[in-house]
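J.: Mind looking at a prediction? Sequence and model below.
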Amino acid sequence: MRGLLGFSPWILYAIIATSDEWRWGAITGLVIALVLVLVDRRSGRAWDEMVIESSAAVFFACLTVLSLVDPHSFLTPYGPALVNVWLAGTAWGSLAIRKPFTLGIARTMAPKEVWETPVFYRINVVITTAWAIAFTVAAVSLTFVLAAAPHATAVVISIKALSFVVPAVFTARYPKVVQARARRTAAASPSPSTGTDK
């Protein structure tokens, strides 16, 4: 799914960054995010299709500066949690301004005639909410885990993986559930009379 490519800076950061080498993770995330934004803009993609990529560019620019200026910051061990705090803020913020971040992505994969329908908007509100919840739960979980057991690598990786996999699966399935429900409702509704009785 094209939309998931926007998460590649975050995923690569998670793979590369460690408590000692978060600088390289931050720099890699920044470079990948900037490349994605540049390529997408040159191919004519609108800004609302690149919310996650743009958010990544800002986040990793800030994190790169912090990791270079203060490589031993007290925030260093909490890098994985910070990622999810930022992503949660991005998702909840997009909902707060009534522009769910998945909306622009979904428009690239749906026919234009459905873009302005209430159902299309509602589906994206639900999907964006699922991502926001996943990021929030991951942020809280990672904060507690990293504070209590900073070297619990397997647990941290599991939480990070689930925070992407669970909402990604939901994103793929939820529109199909809505469509199936609409078909059942349409099939159960009585057809309008076409007779000529007076």
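T.: Great, that's in hand. Numbers count the residues shown, from 1 in each chain.
J.: hey, let's count contacts and neighbours off CA atoms from now on
T.: Will do.
J.: Next, the residue positioned nearest the centre of the chain: secondary structure please.
T.: For the chain, the residue sitting closest to the mean C-alpha position, by Cα atoms, centre = their mean, is residue 131 at 5.7 Å. In three-state terms, and counting by DSSP: H, G, I helix; E, B strand; the rest coil, residue 131 is helix.
J.: let's bring in a second one:
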Amino acid sequence: MTFLRGFFPWIAYGAVAWASWQWAALLGLVIGCVVLYADRAEGLSPSFRVLEYGSLVFFAGITVLAFVRPDSGLRTYDGALSSGWLALVTWGSMAARRPFTLAIARRKAPPEVWRTRLFLRINYVLSAAWAASFTFAAAGQALVTGHGLGLTAMISIHLSAFVIPLRFTASYPERARARFLEKAGGHPYVQEAQPA
């Protein structure tokens, strides 16, 4: 559940958007604020809250648009827009050397491993998997909407965009550590990485 916490605003938005674009956007914004506040209250570093800040920017913009122009043609493409924005945020987090999964991984891993090469590499790979998934989802959702392929296709793409990388996230770190141990024959977090 910890991993999904940053996605709560998106899940709520997706669940309500079919009924009301405006209220779904506002709900996403409010939940995004609550999640960020809870993270700050727990003392989590704001510099690693890339997903949460990216979510706030998206939902603030969509909320304004949805209330000012409720008939906007962009509403039709809200699935592709949200996946595209998530792709942009996740790829951007990697470009900024702050893969968005670092914030989540730091909750589970002890501080002494946070700056190791293996820990950082695992998080770059995980973030890339999520970014690729969101990129493909955005393209797929735009095609489904543009060609009128229906709600079932849209829901399938949307669910796949979360389920596939979530399953990869659950299994990849252990496999990566096992491979590292096999190669190095030592502790999986021995090498310290360059400062991020």
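T.: Yep, it's here. Note that the coordinates shown come from a computational prediction; the quantities given were computed from them, not determined experimentally.
J.: Just give the closest residue to the residue nearest to the centre of structure 1, not the sequence neighbours.
T.: Nearest residue to residue 131 of structure 1 in three dimensions, chain neighbours excluded: residue 167, at 5.4 Å (Cα to Cα, 6 or more residues apart in numbering).
J.: mind checking the SS state of the equivalent of that neighbour over in structure 2?
T.: With TM-score structural alignment as the criterion, the equivalent of residue 167 of structure 1 in structure 2 is residue 165. Using three-state DSSP, the structure places residue 165 of structure 2 in helix.
J.: what separates residue 165 of structure 2 from residue 129 of structure 2, distance-wise?
T.: Here residue 165 of structure 2 is placed at a distance of 6 Å from residue 129 of structure 2 (Cα to Cα, to the nearest Å).
J.: cool, and residue 46 of structure 2?
T.: When distances are taken as Cα to Cα, residue 46 of structure 2 and residue 129 of structure 2 turn out to be 23 Å apart.
J.: Following element in sequence after the helix or strand hosting residue 25 of structure 1, please.
T.: With secondary structure defined by DSSP states H and E, residue 25 of structure 1 is part of helix 22-42. Proceeding C-terminally, helix 22-42 of structure 1 gives way to helix 51-69 as the next helix or strand, assigned by DSSP H and E.
J.: Contacts for that following helix next, please.
T.: The set of residues external to helix 51-69 of structure 1 that reach it, using Cα atoms under 8 Å, 6 or more residues apart in numbering, is 6-7, 9-10, 22-23, 26-27, 29-30, 33-34, 36-37, 73, 76, 86-87, 90, 101.
J.: sorry, back to before: neighbour-wise, which of residue 46 and residue 129 of structure 2 wins?
T.: Using other Cα atoms under 10 Å, the more surrounded residue of residue 46 of structure 2 and residue 129 is residue 129, with 19 against 13.
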